[in-house]
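> Just to be clear, the model below is a prediction. Sequence and coordinates:
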Amino acid sequence: MVKAIVGANWGDEGKGKITDMFAANADIVIRFQGGANAGHTIINEYGKFALHQLPSGAFHEKVTNIIGNGVALNVPKLREEIGKLTDGGVPAPNLLVSDRTQVVMSYHILFDQYEEERRGGKAFGSTKSGIAPFYSDKYAKIGIQVNLLFEPEVLRAHLESILPIKNALIVHLYNKPPLDLEEIYREAIAYGEWLKPYVADVSTFLSAAIRDGRKILLEGQLGSMKDPDHGIYPMVTSSSTLAGYGAVGAGIPPYEIRDIVAVVKAYSSAVGAGAFTSEIFGDEADEL
């Protein structure tokens, strides 16, 4: 059975805590969208941890944790997260990464920073994690899937075709130094080398898991008011935050999602710029 856990507000509703609670009885927990731009805080016997990319099942040894194809995968951040867990005495998580997941490159983060600087007072309030440029590349069909990291010649040719476009924008729009092909190529190859032990055909794995009746949790990031279609556009994130996207971002049939848990916060809060209905200020806001 598949259960989806999503936010009903702007995020920060406590989805990590709820997912961790359900994960105790789950077999698989899947992150299906978003990236390192928001975190789920979990407090347990090991201490307090903020998970930005790892699924919240990471603290349960019997759980298989999956990063689905809908995620914006920041490899250095993922490596850092796993390191913080193991340094805190948590057993290394059982982790799979879909071979169809795409990776956030350093230039995505640069573009995010440069665009926020360029917009000045009209900035979106981005976390500058490279999320919008990443998804822009994904839907422009010039992103880098994990499986491409293991095809060096194809990867190089891909970078040779897209970097002139990137550099034209960087130099002429943002007035910044151009990207170096060899440096970006080495970055991508290094990502592949680190990821290799975790990479799997996740869709096939999940198909078998569903057939075997295993309990699966889909863990959403942010909340419905940050959805690019149904949130307060344009002050939204760049991937769908709704339960329906769980089927796409995880790689399962939509009819397999049997239960949806929408987590609601007692009082609303939001990060970034933009309209925020019922926002309060002053001492009362500071106390909350």
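Great, that's in hand. Predicted model, so just to flag it, every value in this text is computed and none were measured.

> going forward, measure contacts and count neighbours with C-alpha atoms only.
Noted.

> ok, which stretches of this protein are helices?
For the chain, the helices defined by DSSP state H occupy 15-23, 75-87, 106-119, 131-139, 152-172, 181-195, 202-211, 245-250, 283-287.

> pretty sure Gln33 is in contact with Gly223, am I right?
No: taking C-alpha atoms under 8 Å as the definition, Gln33 is not a contact partner of Gly223, at 11.5 Å.

> Could you name every residue contacting both of the two?
Thr241 (C-alpha atoms under 8 Å, 6 or more residues apart in numbering).

> For the two, work out which one has more neighbours and name it.
In this view Gln33 and Gly223 are compared by other C-alpha atoms under 10 Å, and Gln33 has more residues nearby, 29 against 26.

> Okay, that one and Ala250: tell me how far apart.
Distance, Gln33 to Ala250, using C-alpha to C-alpha, to the nearest Å: 8 Å.

> Ok, Arg186 next?
Arg186 is 29 Å from Ala250, where distance means C-alpha to C-alpha.

> Who are the contact partners of the nearest residue to Thr19 once chain neighbours are set aside?
Nearest non-adjacent residue to Thr19, counting by C-alpha to C-alpha, 6 or more residues apart in numbering: Ser56, 6.2 Å away. Ser56 makes contact with 16, 19-20, 23, 29, 40, 42, 219, according to C-alpha under 8 Å, 6+ apart.

> Which two of those have the greatest separation?
Val29 and Ile42 (14.8 Å; C-alpha to C-alpha).

> Which one of these two is surrounded by more residues?
Between Val29 and Ile42, counted using other C-alpha under 10 Å, the more crowded position is Val29 (29 against 21).

> list the contacts for the more buried one?
Contacts of Val29 (C-alpha under 8 Å, 6+ apart): 23, 55-57, 63-66, 216-219.

> repeat for Asn37
Each residue near Asn37 by C-alpha under 8 Å, 6+ apart is listed here: 52, 127-129, 131.

> here's the one I want to compare it with:
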Amino acid sequence: RFNGGNNAGHTIVANDKKFIFNLLPSGVLQGAKCILGPSVVINPSILIKELELLKNNNIKTEIFISDKAHIIMPYHIKFDELSEQRKGIHKIGTTKKGIGPCYADKINRIGIRTIDLLNIEIFAKKLKTNLEEKNEIIKKIYNDKPFEYEEVLNEYKQYIEIFKSKVTNIETIIHNAINSEKNILIEGAQGTMLDIEHGTFPFVTSSNTLITAATGCGIPISKIKHKIGIVKAFSSRVGEGPFVTEIFDHIGDEIREKGQEYGSTTKRPRRIG
């Protein structure tokens, strides 16, 4: 998986059983080594739920997490919610999962990465510094309740053991696979028109959704031999933004119901066109 976070749900049917994942790539059901790349943003609580889903269904697979991937914090989710509320009718229509604010911190070079969680002293220091600024914004701009440092720290301490067993330099794993001429399937999230650069800005996601973004996993573009484009029989969209071929009548409603076109993550009805 090379982009996004738990804002992008995907449904997989294997052996007549339906699974819904928001973070883990589809390969987890095939016994393949699975990787969450450096451009993925990770909500630890969601990741743990998906790992428990695998365990409860006796599905065994190796899962690795990039040490460069950024972690979604409670204040990211809070900012996502407060920002959407403040925009009112001009809202973007985000999933309010904290994805955008997490990527914003990454670009602003103040984000907390998975490798930071492996050293509690480093994590605690970065958390304290970030909360000082975030709480000021929450109180003075949004007039909302600030976060308690100890509460957030204690919550994330419980994730350390899970991350210790999975966080690694994924570039080494990928390069070893390339050198051994093994097949690597790079899975993206979301569609072309949600790409932060080439989509219907500002009604886009906060990451690059196109295959060129896969180079962020450390794979040379020259090594990508095949590109698989997935196209639906009809178009759909969740949230706000332009949709020039949108169907508003009973036909759109019928397609939505027959195709079960509701967001895997938010359960919101998808717009059909």
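Yes, it's here. Just so you know, these numbers come straight off a predicted model, no measurement behind them.

> Could you get me the TM-score between them?
Here the superposed chains carry a TM-score of 0.90, computed using TM-score structural alignment, normalised by the length of the second structure; 255 aligned residues with a C-alpha RMSD of 1.2 Å.

> that older thread, tabulate the contacts of Ser56 of the first structure (a markdown table), appending distance to Ile210 of the first structure.
Below are these laid out as a markdown table (distance: C-alpha to C-alpha, whole Å):
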| residue | distance to Ile210 of the first structure |
| --- | --- |
| Gly16 | 23 |
| Thr19 | 19 |
| Asp20 | 21 |
| Ala23 | 16 |
| Val29 | 13 |
| His40 | 26 |
| Ile42 | 27 |
| Glu219 | 17 |
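
> Show the buried residues in those residues.
Burial by neighbour count, 16 or more other C-alpha atoms under 10 Å: within the contacts of Ser56 of the first structure this picks out 16, 19-20, 23, 29, 40, 42, 219.

> Pick out the most distant pair among the contacts of Asn37 of the first structure.
With C-alpha to C-alpha as the measure, no two of these lie farther apart than His52 and Lys128, at 14.1 Å.

> re the thing from before, any idea what the residue nearest to Thr19 of the first structure aligns with in the second structure?
For Ser56 of the first structure, the aligned residue in the second structure is Ser26 (criterion: TM-score structural alignment).

> what do you get for Asn74 of the first structure?
In the second structure, Asn74 of the first structure lands on Asn43 (TM-score structural alignment).

> ok, now which ones touch the residue nearest to its match when sequence neighbours are not counted?
Nearest non-adjacent residue to Asn43 of the second structure, counting by C-alpha to C-alpha, 6+ apart: Ile72, 4.9 Å away. Counting by C-alpha under 8 Å, 6+ apart, Ile72 of the second structure makes contact with 41-44, 98-99, 102.

> cool, Ile20 of the second structure as well?
Per C-alpha under 8 Å, 6+ apart, neighbours of Ile20 of the second structure: 9-12, 264.

> cool, now which of those survive the switch to the first structure?
For the contacts of Ile20 of the second structure, the aligned pairs still in contact in the first structure (both residues aligned by TM-score structural alignment, their matches' C-alpha atoms under 8 Å) are 9-12.

> could you redo those as TSV and give each row distance to Lys258 of the second structure?
TSV is the format used below for those (distance: C-alpha to C-alpha, whole Å):
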residue	distance to Lys258 of the second structure
Gly9	19
His10	18
Thr11	16
Ile12	17
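
> so which of those residues would you say is closest to Val231 of the second structure?
Nearest to Val231 of the second structure among these, counting by C-alpha to C-alpha, is His10 at 14.4 Å.

> wait, doesn't the closest one sit right on Phe21?
Yes: the criterion here is C-alpha under 8 Å, and His10 of the second structure meets it with Phe21 at 5.6 Å.

> how many other residues sit next to Gly213 of the first structure?
11.

> corresponding residue for Lys141 of the first structure in the second structure?
By TM-score structural alignment, Lys141 of the first structure lines up with Arg109.

> Tally up the residues packed near that match, please.
9.

> same question, Ile230 of the second structure
Residues lying near Ile230 of the second structure (other C-alpha under 10 Å) number 6.

> can you tell me which residues contact the nearest residue to Asp116 of the second structure once chain neighbours are set aside?
Leaving out its chain neighbours, the residue that sits closest to Asp116 of the second structure by C-alpha to C-alpha, 6+ apart is Phe123, at 5.2 Å. Residues near Phe123 of the second structure by C-alpha under 8 Å, 6+ apart: 112, 116-117.

> Apply 10 Å and report the result again.
Taking C-alpha atoms under 10 Å, 6 or more residues apart in numbering, we find Phe123 of the second structure in contact with 112-117, 153, 156-157.

> same check, this time on Gly16 of the first structure
Gly16 of the first structure makes contact with 5-6, 22, 39-43, 50-51, 55-57, 219-221, 263, according to C-alpha under 10 Å, 6+ apart.

> Looking at the second structure, name the residue matched to it.
Matched by TM-score structural alignment, Gly16 of the first structure corresponds to no residue in the second structure.

> next one: Leu96 of the first structure
Using TM-score structural alignment, Leu96 of the first structure pairs with Phe64 in the second structure.
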